[in-house]
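# Output the structure for:
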Amino acid sequence: MRTLSQYVRRTPVMHVTVDGRQLVFKLEQLQLTGSFKLRGAVNKLLALNVPEAVTGVVTASGGNHGIAVAQAAHLLGAHATVFVPVTAPETKTRRIEALGAKLIRHGNTYAEAAAAARDLGLTYIEAYNDPTVIEGQSTVTREIVEDAPEVDSIVVAVGGGGLVAGAALASGGRHIVAVEPENCCAMHHALQAGEPVDSVVNSVAADALGATRAGSLALGILQQHQVSSVLVSDEELLAARDRLWEEFRLAVEPAGAVAFAAVLKGDVPGELPCVILCGANSEWLAR
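As a prediction, the model looks like this:
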């Protein structure tokens, strides 16, 4: 039986000191596709029946999930169609096509692209609101717990909620800090409202974190665990991205620096937090 570990990279952890504080970085930007999304995509495709995979799958994405589904389909011998909004960065759409997936640009937002993708009639691969996808993303935190068990809080950038929900499930009771850009914070609004609500998406990190509504499954998981919701400005997350490069030569996209921005802001509890650097696929990489 094929397993997830055959297709994804076990990314390293890195112990650092920042402003006199001990931290652990989870270097998930070194994943095969440049983001954690491959874990959930492969896990979902492995769970499909063979006819579904051969017929083809479809998804919608701002970029990273689309790359992951295209890579997963390539690895597992399936065909993928990926819908992206017209605003999706070329750095990501080129990679989707290079992996053999059919790329369709549709709509101005992820939500519009997703609606069109669902109408295609193929098996739809959720970006985050799926238990099998969340299970795949949870392996990031399982590795953290195994490789750095002394960590007492885990800091996670949040879009639709798949990664942070997986973190909550696999954390072993460790405190979870869910971090979002101020103008791209669907999960923050969902936690406040007690249910997913429509949210404005306007951030330099929107191509990776631009969900207009948080996933209902992820929200339900977070409501059952110890989670703090933190917001950072675009200026703060870009400063965090630049600092990761300048001090550690770690290249991440804006979304990949969101969790670190919360640490620099002083909004993360714990004696030894672990910061997940979740992605490195953008023209906004440190330069």
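# all contacts plus neighbour counts: C-alpha atoms, from now on.
Noted.
# which helices and strands does the top helix by length along the chain pack with?
Looking across the chain with DSSP state H, the single longest helix is helix 131-147. Packing partners of helix 131-147 (3 or more Cα pairs under 8 Å, 6 or more residues apart in numbering; DSSP states H and E): helix 37-47, helix 162-170.
# For the comparison step, fold the sequence that follows:
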Amino acid sequence: MTESTYRRTVTEHPEEPRDILAGLDAEQRQAVTTLNGPLCILAGAGTGKTRAVTHRIAYGVQTGVFDPHRTLAVTFTARAAAEMRTRLRDLGTHGVQARTFHSAALRQLQYFWPQVVGGTVPELVEYKVNLLAEAARRLRTTTDRAALRDLAGEIEWAKVSMHTPDGYAAAAAGREMPAGWDVNGVARLYQGYEDVKSDRNLIDFEDVLLLMVGILETEPKIAAQVRDQYRVFIVDEYQDVSPLQHRLLDLWLGGRQELCVVGDASQTIYSFTGATSRFLLDFRAQYPEATVVKLVRDYRSTPQIVDLANRLL
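Here you go, the predicted structure:
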């Protein structure tokens, strides 16, 4: 996380900026050439959003507006991040970080943990079920694995919504609980789960984000270092951002506005885990000066399929 020195990307056969714009439709070209200030790209299925995003990054780097080593592209799956890196490489653009939220946060946490806490980061656990089973046993409660999976999802919702065990019951009032559980029982299990992790010196994926949020909120020197490292942010699938991810993104930005988000509210698929499309829909409320570009040409489906999809929506 040391300060990077700008180096123009050099490849054996670099594409000229005009070549990057070739083959783009009018809306894609507008998105690609809008390089300053907040930008919101509303992109329906099949409209070439990944093409627009990667070409925008490549165009920004090759015109000298973006420093590749200070540019972070964030998406939701490792596969999507790998695809973005491949496309950027094919465009002759190197040095840009393309990661998931959790991967980017974990990398920062591993770097800064020795400075803030000391030692190494606790072991990361991928699955909650076994820890929840132990927490249930401590509470002298038994439940089957199907219910444990539902409880794991509920605790994930609580954490990405930034509700602690103490505040969970009030926040979850009215939510449908896993079979056989009421809101107070889930709150006790949530606290028990956190206790098991603490006893074993473990963290889960939500903790990675929560810990980085805590560090950035309480350590101004580290926050300044992170903000110096990354100056430009691009967030794909913005309709599936959770309140916790949104908070982390705000702390990464630190009040700056060099942010491009891409999404489609109709494609929200992670609302059951706490994600919400309201950050996409309210983007102009947070950034009144934002440019909004709509990609409306479907390159994936026949006109009949597009017509049917629009009628269903």
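# Would you pull the TM-score for this pair?
Put the two chains on top of each other and the TM-score (TM-score structural alignment, normalised by the length of structure 1) is 0.34; 154 aligned residues with a Cα RMSD of 5.7 Å.
# re the thing from before, rebuild the helices and strands packed on helix 131-147 of structure 1 as TSV, extending it with distance to Leu219 of structure 1 and mean neighbour count.
Output for those, formatted as TSV (distance: least, Cα to Cα, whole Å; neighbours: other Cα atoms under 10 Å):
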stretch	distance to Leu219 of structure 1	mean neighbour count
helix 37-47	17	25
helix 162-170	8	27
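# State the helix or strand in which the closest residue to Leu211 of structure 2 other than its chain neighbours lies.
Nearest non-adjacent residue to Leu211 of structure 2, counting by Cα to Cα, 6 or more residues apart in numbering: Leu109, 7.6 Å away. Assigned by DSSP states H and E, Leu109 of structure 2 belongs to helix 101-116.
# ok, now Asn184 of structure 2?
helix 183-200.
# same thing with Gln225 of structure 2?
Assigned by DSSP H and E, Gln225 of structure 2 falls in helix 220-229.
# circling back to that earlier point, list the helices and strands the very next helix or strand once past the longest helix of structure 1 packs on?
For helix 131-147 of structure 1, the following helix or strand on the C-terminal side (DSSP H and E) is strand 153-157. Judged by 3+ Cα pairs under 8 Å, 6+ apart, the packing partners of strand 153-157 of structure 1 are helix 162-170, strand 175-181, helix 254-265, strand 273-276.
# For Val24 of structure 1, which of these is the nearest?
Nearest of these to Val24 of structure 1, taken as Cα to Cα: strand 273-276 at 4.5 Å.
# by contact count, what packs against that closest one?
Using 3+ Cα pairs under 8 Å, 6+ apart, strand 273-276 of structure 1 sits against strand 21-26, strand 153-157, helix 254-265.
# Same list, these, but as a markdown table with distance to Ile221 of structure 1 please.
Shown next, in a markdown table, are those (distance: least, Cα to Cα, whole Å):
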| stretch | distance to Ile221 of structure 1 |
| --- | --- |
| strand 21-26 | 22 |
| strand 153-157 | 15 |
| helix 254-265 | 20 |
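# Is it possible to get TSV of the ones you listed that adds mean neighbour count?
What follows is these, written out as TSV (neighbours: other Cα atoms under 10 Å):
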stretch	mean neighbour count
strand 21-26	18
strand 153-157	28
helix 254-265	28
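# For Ala218 of structure 1, which of the ones you listed is the nearest?
Nearest to Ala218 of structure 1, of these and by Cα to Cα, is strand 153-157 at 13.2 Å.
# got the angle for that closest one vs helix 254-265?
140 degrees (axes from the mean of the first three to the mean of the last three Cα atoms, to 10 degrees).
# circling back: C-terminal to the helix holding Asn184 of structure 2, which secondary structure element comes first?
That would be, after helix 183-200 of structure 2 and using DSSP H and E, strand 202-203.
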